[in-house]
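Enquirer: okay, predicted coordinates and the sequence, questions at the end:
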Amino acid sequence: MSESIGAVLGVASAVAPFIDPTGISILIFSIVTLMLSLAEHPHQPDSHRQTAFRIHLGLDSCPGQNLGGDIPDVRVWDERGNFLGRFLGDDEDVPAGDFFDFTIDLEKPHQPTYALFSANENDVCIAYITQTLATGERYSWTGQWARTCSKPWYYSGVVFDGYDDLACTWISLHHIDDKSVSGIQLHIHEFKYTESNNKSIDYFCAGNPTMKFYTESDPTEIDRWETRRPEDLNSTRGIVHVPGQPQDDRRRSVRPSDRSCPRSLHASRLIKSRRGQSASMLCADPASRGPDFVSYSEGLYCNMETREVLPLCDGAAGRVTGCFDDGGNIVKRSEVERGDVLDELGYDRVDEWL
């Protein structure tokens, strides 16, 4: 691959809202192809009755506690909607910015083409998911899709090929607001680039069985594409609902947490980045969620709760009010604007992405 993933992802993010989706469908699949070549995959399973996943987390929602996050529950089905197996991840805490590999034992030696990832107790932001089949086939999905489809996202802090703008997808067991996502369904092999695959962004973001973002708490059911006979390949595909498994009926409604983890994604945390991420773009996107953000490349500060963007204070340039003081982590207001001079933001944790 001679193209930079940064160039491809950057162009895709910039032009997606403005260009006819069919005009950039190949661009989107180029993104996925590059991800496949760059992202790490779990080892190939030893048994034909297993499939392997890797889930790489960006952020978690427990700032200051260094708890990482619960790996999502994962359920898999074959192409006809036969349930094949599940992995319950609520006992698997992974540090923010790290990944977790696991295998799922399959009830039948069928290809697991549908997967459902359901959030557990604390909210996590997924940078990417990769899958390795027993046959050695590899598939990949990136959290950049949440940003593309206007679902909750944030910068992941995960770097590929020097590109540091990669987004992650927030999933939450708890209903934080009307845009919260509790789970993601993937028909993951559709994200692999082929010359004949010319699907558009609208197709992927439509909420069909290829990629569906769930809002109800603890989803355990999926939709699948109707299987078609060869003579029906040119017809529109129907959608078939696949009910959950009996063992999932006894799953939790919402488990009480054994952590004092704040529910707000805007909790008292600040991220400062010397990379290329944009604070102004983060603040301007209504779908973004997460900590306040400083972009040194832009010289800007983003307050994610108020969506206010301020320049960094610079005494040499005479900018001492109406700005964010990077040394004290406070906003300096002018007395004309506000009755006070300083906004004490009270960050419990400040992380620097170098």
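Expert: Cool, the structure landed.
Enquirer: hey, let's count contacts and neighbours off CA atoms from now on
Expert: Noted.
Enquirer: can you pull the buried residues of stretch 345-353?
Expert: For stretch 345-353, a neighbour-count test (16 or more other C-alpha atoms under 10 Å) marks 347, 350 as buried.
Enquirer: please read the previous query as pertaining to stretch 302-322.
Expert: Applying 16+ other C-alpha under 10 Å to stretch 302-322 flags 302, 303, 304, 307, 309, 310, 311, 312, 313, 320, 321, 322 as buried.
Enquirer: hold the first one in mind and look at this next one:
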Amino acid sequence: MGDILQAIGFVGTALGIFGFFKTNLPSNAPNGAVVRIKVGNQDYDGQNYGGGIARVIGYDQQNRIVGNAYEKKISNGDFQDITLDQDTDGIQSKYIGIIATGDAICISWITLKNRDGASDSAWIGDVGKSCGQDWAWGNQEAGYVEDTGERISPSCTWLDADHTNDIISGAMKINFSSYADNLDDAISSGRACSATSFSDNAGEIDGAPGKKRDVSLRPRRPESMTKRIIISTVNPAHNATELCNHPTSHSSDVVGSDGYYCNMETRELHPLCSSLKVDGCVSIDIESGKVQKRTSLGKRTANVHYRSYEKVSERVAIRNPSLQVQDFGAEMHTADHEIFYSSRDQPSNVKRELQACCTAGFVDA
């Protein structure tokens, strides 16, 4: 327990409690509370998860402002420790307000450390996902489930002040004390959602966090997202069916570990023909970025063009990061192909994952 604290995030398919790495907490500052904001990692410079924070606000137990920080920029996959400018350095912040700029940002987690040593706590992007906010796969490891050792990479929650990409919220306010202890009760009572307020306005949220905001809007995607497909078959949490069916997910089209492809524009799911040869299944050519769909034409079947992508981002797991892409035949030529490595599986598993998902050139489906 010494190296972790408990936090609320998705464990399996529902909110639960996991061990959050204390290394994700900021250090004490000589003046004021410190807020660490961690951004998700999309691995694609043309449409990344980094963005701007216009203002961070600390509030005391009576919801009075005790400190501020202004104009922060956080890069894709990075974090920033933000020290609040306080008149009295040791006053605890109970509530933290985050106001975004017009440069959209996807936040994987936020942690708070008060100067006087009050209880540390963490807000996880999975809370936003569970509570009606726009979200995407965060791809940053935060901790693990203590009973099973399963690693947790939470979703990230989107904020955007000008709603350029129809992201619904521009600001949020968190009651950090609700995420510090009694977490089982927070989940069962609904406090995991009610302890965070969201606003579509790019300004301060006056009241303390209260009832969960009802959100029914489905965001449209920027053009850069429509030109890219994400293939992630090695992370069990990257479930294309869940992402596709969730009302507030916001992502490029994906192939997930469940063996399905999702068209995020239409929210249509298609099985991969490599695993399920049925009418409507799809085959993906990783060289050209083209997708074909199996279609019945009278008594015969045909593979017809369905979609094309300029960018193919593929997540594979290997033990030896020096292994080159061409060693297992996944180098891109026409489409721009990006391969991202983790360190959990043998290279043979990588080849098997690639063959199970997609092909270098179409094969008979």
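Expert: Now that the structure is in, tell me what you want to look at. A quick note: this is a predicted structure, and the numbers were derived from the prediction, not measured.
Enquirer: TM-score for the pair, please.
Expert: Superposed pair, TM-score by TM-score structural alignment, normalised by the length of the first structure: 0.70. Supporting alignment: 293 aligned residues with a C-alpha RMSD of 3.8 Å.
Enquirer: re the thing from before, among the buried residues of stretch 302-322 of the first structure, which pair sits farthest apart?
Expert: Using C-alpha to C-alpha, these reach their maximum pairwise distance at 304 and 320, which is 21.9 Å.
Enquirer: tell me the one of the buried residues of stretch 302-322 of the first structure nearest residue 164 of the first structure?
Expert: Of these, the one sitting nearest to residue 164 of the first structure (C-alpha to C-alpha) turns out to be residue 302, at 17.7 Å.
Enquirer: so the residue nearest to the spatial centre of the first structure is in which element?
Expert: Geometric centre of the first structure, nearest residue: residue 169, 1.6 Å, by C-alpha atoms, centre = their mean. For residue 169 of the first structure, the host element (DSSP states H and E) is strand 167-171.
Enquirer: which part of the second structure matches that strand?
Expert: Under TM-score structural alignment, strand 167-171 of the first structure corresponds to residues 155-159 of the second structure.
Enquirer: can you tell me the mean distance of the matching stretch from the first structure after alignment?
Expert: With mean C-alpha distance after the TM-score superposition for the first structure, stretch 155-159 of the second structure departs from the first structure by a mean of 1.1 Å once superposed.
Enquirer: ok, residues contacting that stretch?
Expert: Stretch 155-159 of the second structure is touched from outside by 39-40, 100, 104-109, 124-126, 128-129, 133-139, 167-171, with contacts defined as C-alpha atoms under 8 Å, 6 or more residues apart in numbering.
Enquirer: chain center to that stretch, what's the gap?
Expert: 6 Å (C-alpha atoms, centre = their mean, to the nearest Å).
Enquirer: how about stretch 134-146 of the first structure?
Expert: Using C-alpha atoms, centre = their mean, the distance between the centre of stretch 134-146 of the first structure and that of its chain works out at 13 Å.
Enquirer: how about it: buried residues?
Expert: Neighbour counts over stretch 134-146 of the first structure (16+ other C-alpha under 10 Å) mark 134, 138, 139, 140, 141, 142, 143, 144, 145, 146 as buried.
Enquirer: ok, now stretch 19-39 of the second structure?
Expert: Under 16+ other C-alpha under 10 Å, the buried positions of stretch 19-39 of the second structure are 19-22, 24-27, 29, 31-39.
Enquirer: give me the subset of the residues you listed lying in helices.
Expert: Assigned to helices by DSSP state H, none of the buried residues of stretch 19-39 of the second structure qualify.
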